[in-house]
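J.: give me a model of this one.
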Amino acid sequence: MLVVKDKPKSPISEAYRTLRSNIQFSSFDKEMQLILITSSGPGEGKSTTSCNLALAMAEAGNSVLLLDCDLRKPSTHKKFKISNNVGLSNVLAGRAKFEDSSHWYSKNLCILTAGKIPPNPAEMLSSNRMKAFLKEARGVFKYIILDAPPVIAVTDPQILSTMVDGVILVVSSGVAEIEAAKRAKELLENVNANIIGSVLNRVDTQSRHGYYGGYYYYYGDEGQKVKKHKEEEE
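T.: Here you go, the predicted structure:
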């Protein structure tokens, strides 16, 4: 659900704006320009988080590129109801140009869907073409958000985490197992990924524990305060 667009005044939309602010102030030495969103397993809401975070950043006047880097089970095009005939895989394969494949959803938000599912996603994402693409994107957009596959399932997020400035791990309450979340964190740390924090998703709003005014508060790895509300599925 694109709650930032459909319900801009809702508490959930405000939670995404808080997440946006926390990312912007998460580092004093290096700007968080390339941000990877992943989860330990499927169905935890990492794509929903990626899409709504991109919308929140764009509405603040920032130029944003949302990349669907899940070349195995893409979903960004479904959420925004745009075509996925060509996308990132086509651009990296040299069969399409970025200008012809991307979608300007709004004045500040550009979306590049995953495109045709390739036979070798990991090799494509680790290629020099991918590195060159991200380097070029840095010079055009204020923020680039990468929606990656679950980290335990495939190596793609680990590969991509070495190319970005920060990683956010989405954890779904009642879906993610504690050990799986720990394992996902370890896998990212094994490649020296800069985990700037986590988003706890689908918290039971009927419980009064940990809540104030309908928000769930927690602290990310760097100490930044984040508030998040119960969310929709991935």
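
J.: from here on, just use CA atoms for contacts and neighbour counts.
T.: Fine.

J.: so what's the residue count around Asp100?
T.: Asp100 has 10 neighbours, counted by other Cα atoms under 10 Å.

J.: in which helix or strand does it reside?
T.: Element membership of Asp100, judged by DSSP states H and E, is helix 98-101.

J.: other SSEs contacting that helix?
T.: When contacts are defined as 3 or more Cα pairs under 8 Å, 6 or more residues apart in numbering; DSSP states H and E, helix 98-101 sits against helix 88-92.

J.: for the helix it packs on, name the packing helices and strands.
T.: With contacts defined as 3+ Cα pairs under 8 Å, 6+ apart, helix 88-92 has these neighbours: helix 98-101.

J.: show me what counts as buried in the helix it packs on.
T.: Phe98, Ser101 (16 or more other Cα atoms under 10 Å).

J.: what number of residues lie near Ile35?
T.: With other Cα under 10 Å as criterion, Ile35 counts 25.

J.: right, and it touches Gly166 too?
T.: Yes: counting by Cα atoms under 8 Å, Ile35 does reach Gly166; the two are 5.1 Å apart.

J.: one more, for comparison:
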Amino acid sequence: MEVTTEPVAYGQEIVYTVRYRNEGTLNATMPRLMLKAWGLVQLQTAEGLRSEVRVDLDDVPPGVEQVYTFTGVVADRPAVPDPATQYLGVSIYLANETRGLFDWWVVAHSVDADAPTEVAITTDRLEPGANRIRGTAIDQSGTAQITLLVQSEAGGAEQPIACPDSSPHNGQWTCPLDIGDAAIGTSFAVRVQVMDAMGFRTVSAPRLLTVQRPADAVRIFLPLIQRTLTGLR
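T.: Purely as a prediction, here's the structure:
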């Protein structure tokens, strides 16, 4: 069975928990785990990092569940990243001396090594009062935090406005911006900073947004049609 999990970062420690249960009627004697790491991850042991580890477990009585926890350590980012190494994981085998292999799992991860891309503001105007700024951002681990950086045309420091991204994997974001009673024609320079789940950040180029009058509501008037019905003769 293969399980693909959330992306990991270079240098990250990953804690794995294996739960195993004896569903039989006899003791499961001398069970063992064989752990094999592949890609840029190794297993933490008392003797240091290893790519393969054998773990001898206690006997498991019928109906009893046991838990074993171990740690994998992802290597630091290589000087020249290779796309082939940005996929890693651990193969886990559960066996004993009499029966052999009971079960196995492959736990796989991709490596999120880069900041968000396609970061941009798509909103093209402001209106007095509350606004909804929209934009795009793409990242493998999700866009965890959106921060607008707003500066009025009068100058001064940028004002940060943070908002979480409720849909971090859909490539789009929205963030509220209330400009109060700013006059029609006033402009604001707006940038957006997008942070992914690994802490990588990208800041967009500024976009100049000008306050415009609210769009008029569309009104449809239907002409009055009068019909005169006469009886058939």
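
J.: need the TM-score from the superposition.
T.: Laid over one another, the chains give 0.25 as their TM-score (TM-score structural alignment, normalised by the length of structure 2), with 105 aligned residues with a Cα RMSD of 5.9 Å.

J.: what's downstream of the helix holding Asp100 of structure 1, the next helix or strand?
T.: strand 103-104.

J.: show me what that next one packs onto, helices and strands only.
T.: strand 109-112.

J.: just give me the neighbour total for Trp38 of structure 2.
T.: 16.

J.: distance-wise, check it relative to Asp178 of structure 2.
T.: Here the distance between Trp38 of structure 2 and Asp178 of structure 2 works out to 50 Å (Cα to Cα, to the nearest Å).

J.: and for Leu209 of structure 2?
T.: Applying Cα to Cα to Leu209 of structure 2 and Asp178 of structure 2 gives a distance of 13 Å.

J.: helices of structure 1, start to end?
T.: 3-6, 11-24, 46-59, 76-80, 88-92, 98-101, 121-125, 128-138, 156-161, 178-190 (DSSP state H).

J.: what does the first one contact?
T.: When contacts are taken as Cα atoms under 8 Å, 6 or more residues apart in numbering, the neighbours of helix 3-6 of structure 1 outside the stretch itself are Ser10, Ile12, Ser13, Tyr16, Asn52, Leu55, Ala56.

J.: for the fourth one, list the residues it contacts.
T.: What it means is Tyr16 of structure 1. Listed by Cα under 8 Å, 6+ apart, the contact partners of Tyr16 of structure 1 are Val4, Asn52, Leu53, Ala56, Lys228.

J.: contacting residues around the fourth one?
T.: What that stands for is Ala56 of structure 1. Contacts of Ala56 of structure 1 by Cα under 8 Å, 6+ apart are Val4, Ser13, Tyr16, Arg17, Arg20.

J.: can you get me a residue count around the second one?
T.: Same thing as Ser13 of structure 1. Here the count is done by other Cα under 10 Å, and Ser13 of structure 1 has 23 residues near it.

J.: now the closest residue to it other than its chain neighbours: how far from Ile35 of structure 1?
T.: The shortest distance from Ser13 of structure 1 to any non-neighbouring residue, by Cα to Cα, 6 or more residues apart in numbering, is to Val4 (4.8 Å). According to Cα to Cα, Val4 of structure 1 stands 19 Å off from Ile35 of structure 1.

J.: and Glu189 of structure 1, by the same measure?
T.: 16 Å.

J.: of all the helices of structure 1, which one is nearest Ile196 of structure 1?
T.: Within these, the stretch nearest Ile196 of structure 1 is helix 11-24; the backing value is 7.9 Å (Cα to Cα).
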